[in-house]
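Asker: Have a look at this fold, sequence not included:
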């Protein structure tokens, strides 16, 4: 399973924005060309991503010589799942059809592994909701135990 480039780029860029805000102080603004350069990202792609983030209310922008982007709330109050949802990403493990009436395989029944993939999606969703941007910046991510 993979998260698309747009989702990964959005999380990386918001983490960079949070880092720069911490370094430069509250109220500071960061330009996309600076994020693009630091993170090795396409500035034109960042513009698309930040348009989605702005529409979702996660960042705001200001034009002019002191312009740039800023987070609309503290990095500790912004879940990674919020960022992924803002860029309309869906983390899916199912290969199943979304129409339950058709079942997973086009028949009327669920596939044998339907419950497994649903549980994985729930686990991933819960993990991404529990991780904040500040945790990403600090490298303080929750540890998960693998059952033995």
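Answerer: Structure's in. What do you need? Bear in mind that the values here come from a model prediction, so they are computed numbers and not experimental data. Residues are numbered from 1 along each chain as shown.

Asker: use CA for all of it now, contacts and neighbours both
Answerer: Fine.

Asker: Show residues contacting the longest helix seen in the chain.
Answerer: When the chain is parsed with DSSP state H, its longest helix is helix 5-24. Identification of contacts with helix 5-24 by CA atoms under 8 Å, 6 or more residues apart in numbering yields 27-30, 35, 39, 41, 46, 49-50, 69-71, 75, 80, 83-84, 87, 89, 133-134, 136-137.

Asker: Buried subset of the residues you listed, written for ChimeraX?
Answerer: Here is the ChimeraX command that selects the buried residues among those (16 or more other CA atoms under 10 Å):
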select :28,29,30,35,41,46,49,50,69,70,71,75,80,83,84,87,89,133,134,136,137
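
Asker: One more to weigh against that first structure:
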């Protein structure tokens, strides 16, 4: 299994949305700018995420997107499934291997797929955005997006 750009971008965009949830609504333009993802691509992704019930859209001048549920309730597996990412590690032997006529390694890959999915399901969006690494990078992105604002330190 190789995680495609679609899956990686879906997780990245949802992390950005969770990080900026305090703003109430986040525009796709802002996510695209911070994460260097094409706006058109994000629009396609967010249609899938909205259809899966992970995000809500608000129209209008102060519109944007917000999480449909608390970040503690959204798993990485939920996001990848919504993005139609194939997270099956099965051997994929075509005609030589299937559930009815498995190859020697079929059960190994099937079990690994189950464990991998369980791992992704156990990782909540809230967990991944709280790490120091993610928080540091998000702060840097926000500073870059705001621009060069002189900061004065009092000693």
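Answerer: Structure received. Fair warning: this is a prediction, and the values are worked out from it, not measured in the lab.

Asker: which element follows the longest helix of structure 1 toward the C-terminus?
Answerer: Counting by DSSP states H and E, the next helix or strand C-terminal to helix 5-24 of structure 1 is helix 32-39.

Asker: quick one, that next one and helix 5-24 angle?
Answerer: Angle of helix 32-39 of structure 1 versus helix 5-24, following axes from the mean of the first three to the mean of the last three CA atoms, to 10 degrees, is 100 degrees.

Asker: Can you classify the residue nearest the centre of structure 1 as helix, strand or coil?
Answerer: Centroid-nearest residue in structure 1, with CA atoms, centre = their mean: residue 84, separated by 3.0 Å. Here residue 84 of structure 1 is recorded as helix under DSSP: H, G, I helix; E, B strand; the rest coil.

Asker: ok, now residue 120 of structure 1?
Answerer: Residue 120 of structure 1 ends up helix, using three-state DSSP.

Asker: Just give me the match in structure 2 for it.
Answerer: Mapped onto structure 2 by TM-score structural alignment, residue 120 of structure 1 lines up with residue 112.

Asker: Tell me who's in contact with that match.
Answerer: Residue 112 of structure 2 touches residue 89, counting by CA under 8 Å, 6+ apart.

Asker: if you set the cut-off to 10 Å instead, what comes out?
Answerer: Contact partners of residue 112 of structure 2, counting by CA atoms under 10 Å, 6 or more residues apart in numbering, are 88-90, 106, 118.

Asker: Residue 64 of structure 2 now?
Answerer: Residue 64 of structure 2 neighbours (CA under 10 Å, 6+ apart): 24-30, 56-58.

Asker: Just give me the match in structure 1 for it.
Answerer: Under the alignment (TM-score structural alignment), residue 64 of structure 2 pairs with residue 68 of structure 1.

Asker: how far away is its match from residue 28 of structure 1?
Answerer: Per CA to CA, to the nearest Å, residue 68 of structure 1 is found 8 Å from residue 28 of structure 1.

Asker: Repeat that for residue 43 of structure 1.
Answerer: In this view, residue 43 of structure 1 and residue 28 of structure 1 are 20 Å apart by CA to CA.

Asker: now residue 104 of structure 1
Answerer: Taking CA to CA, one finds residue 104 of structure 1 at 49 Å from residue 28 of structure 1.

Asker: And for residue 102 of structure 1?
Answerer: 52 Å.

Asker: on that earlier part again, next step: the contacts of residue 112 of structure 2 restricted to helices.
Answerer: Filtering the contacts of residue 112 of structure 2 for helices - DSSP H - leaves 106, 118.

Asker: OK, contacts around the residue nearest to the centre of structure 1?
Answerer: The contact partners of residue 84 of structure 1, taken as CA under 10 Å, 6+ apart, are 3-4, 6-11, 53, 90-91, 128.
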